[in-house]
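Q: structural data only, the sequence is not supplied:
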């Protein structure tokens, strides 16, 4: 009976966690429209609800009731499964991401490796969608995504090796706790090169501007999901934003100290210690979400050859240099 109660509570907590996450994702779309609107001297959504606050709900209702079209010559089974693969992979990453001390669904010792491994699975959904659609545009988008993922997954992983060396752990909670032991309270300063590589690779991993080549509207119409509509299209949309939140959470945990406050700030302003850890974590998370949106509103899309050159000729060498420098620092300190 006790085991059943434990399972029931775990299911309830997990449902609440993902419910809150999906609400954040819904309003991230609203924030994106508003922020990009102001960047372009527009107002953004203003019609549905006060200042357009109900726009995400209207979008969900519209997508649910739109006709779900499956191309007649598509591989129907794979076509239908592909969005679920992308969304499941994106949401599964959050199982090991702590949002505060002891606030995590599963605190495993290899949490960082788990997140990187699961994040790499999402590309299968994109490749399957591109291939099964039986469309040249979708197929090219899927191929681009596969090549892009291979290129930037390496840089993303290498950018975190410095963090692993300094924390001496793959456990995300331990990585945060280790940062609080230093006076500067975060790995951002000693890992500034790794952080730069991570931010650029993060944009490419999530297929966001200036690296949104798999769905480039100018030449591929919409890329891998050009044939999708209705609820299945919304699943790809959710997967993209969930990946943004996952990468932002990883940046906050590995480089910004997660839910902790740097000791030198607490010494200068003791009242900051009274602020709940979840507030600090969310502020750092929202900063990186804003970075995604700001970059989309300001930078143009790279050419495909430039995308690949940046990954292999710039980011990977920089990440290797960061590993060497971090190793020397750890050896002498």
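A: Yep, that arrived. Quick caveat: nothing in here was measured; it's all calculated off a predicted structure. Numbering: from 1, shown residues only.

Q: contacts and neighbour counts: CA atoms only from here.
A: Will do.

Q: if I look at residue 82, how far off is residue 165?
A: 36 Å (C-alpha to C-alpha, to the nearest Å).

Q: compare those two and say which is more crowded by neighbours.
A: More crowded of residue 82 and residue 165, by other C-alpha atoms under 10 Å: residue 82, with 24 against 14.

Q: doesn't the more buried one belong to a helix?
A: Yes: assessed by DSSP: H, G, I helix; E, B strand; the rest coil, residue 82 belongs to a helix.

Q: which ones are touching it?
A: 124, 125, 126, 128, 129 (C-alpha atoms under 8 Å, 6 or more residues apart in numbering).

Q: ok, residue 205 touching residue 153?
A: Yes: judged on C-alpha atoms under 8 Å, residue 205 makes contact with residue 153 at a distance of 7.0 Å.

Q: the two - which one has more neighbours?
A: Neighbour count, other C-alpha under 10 Å: between residue 205 and residue 153, residue 205 has more, with 28 against 22.

Q: I figured residue 176 hits residue 251, correct?
A: No: using C-alpha under 8 Å, residue 176 makes no contact with residue 251, being 11.2 Å away.

Q: take a look at this one as well, against the first:
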């Protein structure tokens, strides 16, 4: 792959990702309206399609205010960390056999886990630098929730890596040529999906924000484009987790008749719609219930999945 083509891939990927994250704000509001039997955005442009553009313009021109009591350098850096780590996570995802920014990195799974782990610094530093008790509580919640569910996310992938004999995401996709890993690794699929929702702190696992009791949690003091960066990072995180589930458990770009890119986009899109449906259908649990569910349910399930996968592989190996 030439340097010029690599730069072209990066520019196109960034444009598509940022545009998709902005467009998802409209998609989510329209789907929530359908499921809750009400109107969504329908005034700005045809079918309300320009509502996302209007929101973006409004965000750009809103006053970018920094509280005088905040730690200014860290306060400014925090949203940038969140956005950069999410975008870097896309580098290892093979959209098709010939389109992967990292060129089929042989430790793609580990790189993805590293980027999701670094994302916790964004919300923790945002809560601490704001010098606001509600923001600090949100940051502490985020630290406990995200660090805990990173453990389950990593363990849920062990069975997939064992079956594919590789940490490369391209190799994992090719290993699903005859059977998607969602069948032999259904427990890993469910665990990874739940851990991914918690990592992106999406409803019903949005405890770090907790608007009912924390106002807006870790980003209470943020406004303007700094708040917009948190917003974009959240929606880009949804796309990242959906794309990873597609790659790891749903065969990635593999599928009959249709072009590989179409298959990848279709699978990822269905998962994104499922994430939005969860927001419309489920209430938020208490914080102690969230943590107990992780350590008392997901951890044993992950360990059981690894043990059973290893035992079956030993039994069927020649």
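A: Cool, the structure landed. No experiment lies behind these values; they were computed from the predicted model shown.

Q: post the TM-score for the overlay when you can.
A: Superposed pair, TM-score by TM-score structural alignment, normalised by the length of structure 2: 0.97. Supporting alignment: 315 aligned residues with a C-alpha RMSD of 1.1 Å.

Q: still on that earlier bit, want to throw the contacts of residue 82 of structure 1 into TSV with secondary structure?
A: Output for these, formatted as TSV (three-state DSSP):
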residue	secondary structure
124	helix
125	helix
126	helix
128	helix
129	helix
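
Q: looking at the residues you listed, which one is closest to residue 303 of structure 1?
A: residue 126 (20.1 Å; C-alpha to C-alpha).

Q: circling back: most surrounded residue in the contacts of residue 82 of structure 1?
A: residue 129 (33 neighbours).

Q: tell me which residue of structure 2 lines up with it.
A: In structure 2, the residue matched to residue 129 of structure 1 (TM-score structural alignment) is residue 126.

Q: equivalent analysis for residue 289 of structure 1, please.
A: Using TM-score structural alignment, residue 289 of structure 1 sits opposite residue 272 in structure 2.

Q: next one: residue 187 of structure 1
A: Using TM-score structural alignment, residue 187 of structure 1 lines up with residue 181 in structure 2.

Q: quick one: map residue 20 of structure 2 onto structure 1.
A: In structure 1, residue 20 of structure 2 lands on residue 24 (TM-score structural alignment).

Q: quick check: buried residues in whatever helix or strand its match lives in?
A: Assigned by DSSP states H and E, residue 24 of structure 1 belongs to helix 2-39. The neighbour-count check on helix 2-39 of structure 1 (16 or more other C-alpha atoms under 10 Å) flags 22, 25-36 as buried.

Q: and stretch 214-224 of structure 2, by the same measure?
A: 214, 216, 217, 218, 219, 220, 221, 222, 223, 224.

Q: how near is the equivalent of the fifth one over in structure 1 to residue 149 of structure 1?
A: Residue 219 of structure 2 is assigned residue 225 in structure 1 as its aligned equivalent, the criterion being TM-score structural alignment. Computed with C-alpha to C-alpha, the distance linking residue 225 of structure 1 and residue 149 of structure 1 is 17 Å.

Q: could you list every residue that touches the residue nearest the centre of structure 1?
A: Nearest to the geometric centre of structure 1 sits residue 244, at 2.7 Å (C-alpha atoms, centre = their mean). The contact partners of residue 244 of structure 1, by C-alpha under 8 Å, 6+ apart, come to 206, 289, 292.

Q: kindly recompute the last result at 10 Å.
A: 25, 28, 90, 202-203, 205-208, 238, 250, 285, 288-289, 292 (C-alpha atoms under 10 Å, 6 or more residues apart in numbering).

Q: swap in residue 130 of structure 2?
A: Residue 130 of structure 2 is in contact with 66-72, 74-76, 136, 218-222, counting by C-alpha under 10 Å, 6+ apart.

Q: how about 6 Å then?
A: Neighbouring residues of residue 130 of structure 2 by C-alpha atoms under 6 Å, 6 or more residues apart in numbering: residue 70.

Q: kindly report the same for the one 4 residues further on.
A: Under the criterion of C-alpha under 6 Å, 6+ apart, the contact partners of residue 134 of structure 2 comprise 214, 217.

Q: also the one 4 residues further on?
A: Shown in contact with residue 138 of structure 2 (C-alpha under 6 Å, 6+ apart): 208, 209, 217, 218.

Q: wait, a strand at the first one?
A: Looking back up the chat, that one is residue 208 of structure 2. No: counting by three-state DSSP, residue 208 of structure 2 falls outside a strand, being coil.

Q: pretty sure it sits against residue 144.
A: No: Residue 208 of structure 2 is beyond contact range of residue 144, at 9.5 Å (criterion: C-alpha atoms under 6 Å).

Q: for residue 285 of structure 2, see how far away the nearest residue to residue 221 of structure 2 once chain neighbours are set aside is.
A: Among residues not flanking residue 221 of structure 2 along the chain, residue 130 sits closest, at 6.3 Å (C-alpha to C-alpha, 6 or more residues apart in numbering). Distance from residue 130 of structure 2 to residue 285 of structure 2, counting by C-alpha to C-alpha: 26 Å.

Q: the equivalent of residue 53 of structure 1 over in structure 2 and residue 272 of structure 2: what is the separation?
A: Matched by TM-score structural alignment, residue 53 of structure 1 corresponds to residue 49 in structure 2. Using C-alpha to C-alpha, one gets 18 Å for the distance from residue 49 of structure 2 to residue 272 of structure 2.

Q: which one of these two has more residues nearby?
A: residue 272 (21 against 17).

Q: and the closest residue to that one other than its chain neighbours, which of the three is it?
A: Among residues not flanking residue 272 of structure 2 along the chain, residue 242 sits closest, at 6.1 Å (C-alpha to C-alpha, 6+ apart). Classification of residue 242 of structure 2 using three-state DSSP returns helix.

Q: now do the one 4 residues further on
A: When states are read from three-state DSSP, the local structure at residue 246 of structure 2 comes out as helix.

Q: go ahead and confirm it touches residue 252.
A: Yes: using C-alpha under 6 Å, residue 246 of structure 2 makes contact with residue 252 at a distance of 5.1 Å.

Q: which element follows the helix holding residue 24 of structure 1 toward the C-terminus?
A: Next along from helix 2-39 of structure 1, by DSSP H and E: helix 55-65.
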